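K.L.:
sequence plus predicted model, see below.
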Amino acid sequence: MKYRHLGASGLKISEITFGNWLTHGGQLADDAATACVHAAQDAGITTFDTADMYANTAAETVLGHALKGQRRESLEIFTKAYFPVGPGGPNDSGLSRKHLMESIDGSLRRLGMDYVDLYQAHRWDNATPVEETMVAFADIVRSGKALYIGVSEWNAEQLRAGAALAKELRIPFVSNQPQYSALWRPIEAEVVPASRELGISQIVWSPVAQGVLTGKYLPGRSAPEGSRARDESVGGDLNNRWMRDEVLERVQLLAPIAAELSLTMAQLAVAWVLQNDNVAAAIIGASRPEQVRENAAASGVVIPAELMARIDDALGEVVERNPRRIDAESPDRS
């Protein structure tokens, strides 16, 4: 396992990070979730990403139990706040001071920890002044409940606004967590250049495009039983975005490139995002320990420039590059 600095900070994290969106507290029994967490640790993964809204807070509890008894100093724990939790009352979501102060305490209680290494704004909140949010973050950092702050799916302008306030408040704003894969690249045009300028890294989610880049979905065929595309609760966005024959046909052209590198297609997809030097980590999820081991093997892989160009040629026009798609990831709370 290789490790990278998070932003311009001194903090190092495992470049393969284990995330528990959709799995812990939902799809998996707790013992299976714990087995995946332990497989991640065995593979050298030290960084774990969760959020209070995953399984409506249950995912944090599952992760905390799975890591109970581990040396806290050897782990980097990330969580997030913004989306509705609890009964969904008027202050149960967003980035207000009230919600953030209550959310950090709830997350720490569920994780069974005194602090998190990174506390993240899960989306931009257009209903709360960014000054209010950043002052709340500053107070959370100064209280010792979080060591660093980050955000998720903020555009370049929003990152600059947050970074300016963080500098004024003297708190370490180090990361953005966007969706990023060989198929989904809206961050490349504006977010990545701004982040390099600001000393912010990307911690990317869905590097395998919700499983599409593993090659398991074939053009002209139904999705396999048990796959995410067959799950009505989570498959809607996947089916709308990727499950078109023109995309699936292009993805199959990556198989010989993966073979040339002696990689599975999933490993190729994870390794691809890590070729971007502004990416500190790729978040992987798993329902079985062998999936963890497979994806962790992408750490340290170098894809030659000529093969990176062949990947671009293979995927062609099905790649999404429009930077305006980032704004669509943040719900309107006005």
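P.N.:
Sure, I can see it.
K.L.:
when you work out contacts or count neighbours from here on, use the C-alpha atoms and nothing else.
P.N.:
Will do.
K.L.:
what ranges do the helices span in the stretch 151-300 of the chain?
P.N.:
Along the stretch 151-300 of the chain, the segments classed as helices by DSSP state H, counting those that start in this stretch run 156-169, 191-198, 235-241, 245-252, 255-260, 265-274, 289-296.
K.L.:
turn those helices into JSON lines, columns for distance to residue 40 and mean neighbour count.
P.N.:
Shown next, in JSON lines, are the helices of the stretch 151-300 of the chain (distance: least, C-alpha to C-alpha, whole Å; neighbours: other C-alpha atoms under 10 Å):
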{"stretch": "helix 156-169", "distance to residue 40": "31", "mean neighbour count": "16"}
{"stretch": "helix 191-198", "distance to residue 40": "28", "mean neighbour count": "18"}
{"stretch": "helix 235-241", "distance to residue 40": "25", "mean neighbour count": "14"}
{"stretch": "helix 245-252", "distance to residue 40": "27", "mean neighbour count": "19"}
{"stretch": "helix 255-260", "distance to residue 40": "23", "mean neighbour count": "15"}
{"stretch": "helix 265-274", "distance to residue 40": "15", "mean neighbour count": "25"}
{"stretch": "helix 289-296", "distance to residue 40": "6", "mean neighbour count": "20"}
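K.L.:
another one to put next to it:
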Amino acid sequence: MSTPPTFDPKNMPFRRLGPSGLRVPVFSLGGWLTFGKSVVGDPCKEIMKLAFENGINMFDTAEVYSQGKSEEEMGRVIKELGWRRSDIVVTTKLYWGTRPGPNNGGLSRKHIIEGTQESLARLQLDYVDVIFAHRADTNVPMEEVVRAFNYVIEKGWAFYWATSEWSSEQIEEAYHIADKLHLIPPIAEQCQHNMFHRERPEKEYAKIYSSYNIGTTVWSALASGLLTGKYNDGIPEGSRFDVEKSFFSGTLKELQSPEGQEKIRKVKELTKLAQEELQTTPSALALAWVARNPNTSTVILGATKPEQLLENLKAIEVIPKLTPEILEKIEAILGNKPGGVNQYGRPSLDPFGKLSHL
């Protein structure tokens, strides 16, 4: 029996996942729209192995990704590479299920428990580190949701639970119920956060961060590739927008509008700033910008090719270069910083005061 490879974090920074003691890499690898769909077989193994060798030990998937095939591919690779389970962090998500049926989706106690068991079977694992509620279910009482995820934790099928694209009110309700019943609350929120999508992660969740120290596991930090600069002069053949035309039909339509063209103009300016002042790529700049946020626990990367992953990991070197001066220049280009809470004419508090941000 061969000795499992030893995990070497290299130069990867690690952060706590929200208020928990779990440490996660600043950049992790996800399987959305790739594993089990455009990336199958040996390429999956090649990308995951390269990630592991470059300090990424967190892998994110979901039951709905490629109708369960993403979990199957990741599970197969983990088993074939023989990694120590204690060396890796595996997360998956429940909500949509993998097949039709009145109870094969959502967040009922039935689907949370059965969905977890089916995900573990596809992953060929005894447990995942974090299980996410992929969306909120307004048709299920929040107490049932909180109790069901706690049951999953008590059974040892997951160590923690978290949310994805929940509103701040829904997250707060889950916390209040967990506190009232002396149960475990969610520790993280998996949200979209990028230079063009800021209101929810930066404004709506502000009170959630300060009240519960919740962390984010960010998806679409590159705005589905728009912030890479590769769409500055059209849609290249073989790109994500080209391969997934139907999925990104709304985005493609927006790019033809004045608003879409304004985004392209901003990406071109960001590209110039990245190259001339930071000697890096627009992709690395965009990823580092999200990672620079103190509420970001990890940024989930997607990759269809090994070289794409390595290119994105250059963002690690850019994070410390994002000085207040550089951040001000980025804000000047973007012009979309979420405003603060309306004070209705009252004078601002001292910015150095402990509660001035509330």
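P.N.:
Nice, I can see it. Fair warning: this is a prediction, and the values are worked out from it, not measured in the lab.
K.L.:
just to revisit the earlier point, compare the helices of the stretch 151-300 of structure 1 and give me the one nearest residue 43 of structure 1.
P.N.:
Smallest distance to residue 43 of structure 1 across those (C-alpha to C-alpha): 6.5 Å, for helix 289-296.
K.L.:
returning to what we had before: could the helices of the stretch 151-300 of structure 1 be laid out in TSV, adding distance to residue 55 of structure 1?
P.N.:
Listed next are the helices of the stretch 151-300 of structure 1 as TSV, based on distance: least, C-alpha to C-alpha, whole Å:
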stretch	distance to residue 55 of structure 1
helix 156-169	28
helix 191-198	29
helix 235-241	16
helix 245-252	30
helix 255-260	34
helix 265-274	25
helix 289-296	21
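K.L.:
between these, which gets nearest to residue 10 of structure 1?
P.N.:
Of those, nearest to residue 10 of structure 1 by C-alpha to C-alpha is helix 191-198, at 15.0 Å.
K.L.:
give me the residues contacting stretch 130-145 of structure 1.
P.N.:
By C-alpha atoms under 8 Å, 6 or more residues apart in numbering, the list of residues contacting stretch 130-145 of structure 1 from outside reads 95-97, 100-101, 104, 114-116, 146-149, 161-162, 165-166, 169, 171.
K.L.:
what sits against residue 25 of structure 2?
P.N.:
If you count contacts by C-alpha under 8 Å, 6+ apart, then residue 25 of structure 2 has 12, 13, 14, 15, 55, 56, 57, 58, 297, 298 around it.
K.L.:
how far away is the one residue sitting closest to the centre of structure 2 from residue 287 of structure 2?
P.N.:
In structure 2, the residue lying closest to the centroid (C-alpha atoms, centre = their mean) is residue 218, at 2.8 Å. Here residue 218 of structure 2 is placed at a distance of 10 Å from residue 287 of structure 2 (C-alpha to C-alpha, to the nearest Å).
K.L.:
what's stretch 279-295 of structure 2 aligned against in structure 1?
P.N.:
Alignment of stretch 279-295 of structure 2 against structure 1: residues 262-278, by TM-score structural alignment.
K.L.:
what residues does that stretch touch?
P.N.:
15, 180-182, 192, 195-196, 200-202, 207-208, 211, 213-215, 254-255, 258, 279-282, 294-295, 297-303, 308.
K.L.:
shared neighbours of residue 218 and residue 287 of structure 2, which are they?
P.N.:
Common neighbours of residue 218 of structure 2 and residue 287 (C-alpha under 8 Å, 6+ apart) are residue 299.
K.L.:
all strands in the stretch 1-150 of structure 2, in order from the N-terminus.
P.N.:
14-16, 23-25, 27-30, 58-60, 89-94, 128-133 (DSSP state E, counting those that start in this stretch).
K.L.:
could I get the ones you listed as a markdown table with distance to residue 150 of structure 2?
P.N.:
Listed next are the strands of the stretch 1-150 of structure 2 as a markdown table, based on distance: least, C-alpha to C-alpha, whole Å:
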| stretch | distance to residue 150 of structure 2 |
| --- | --- |
| strand 14-16 | 21 |
| strand 23-25 | 21 |
| strand 27-30 | 25 |
| strand 58-60 | 20 |
| strand 89-94 | 14 |
| strand 128-133 | 11 |
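K.L.:
of all the ones you listed, which lies closest to residue 239 of structure 2?
P.N.:
Residue 239 of structure 2 lies closest to strand 27-30 among those, at 17.8 Å (C-alpha to C-alpha).
K.L.:
okay, the closest one sits on what stretch of structure 1?
P.N.:
Residue span in structure 1 matched to strand 27-30 of structure 2, by TM-score structural alignment: 16-19.
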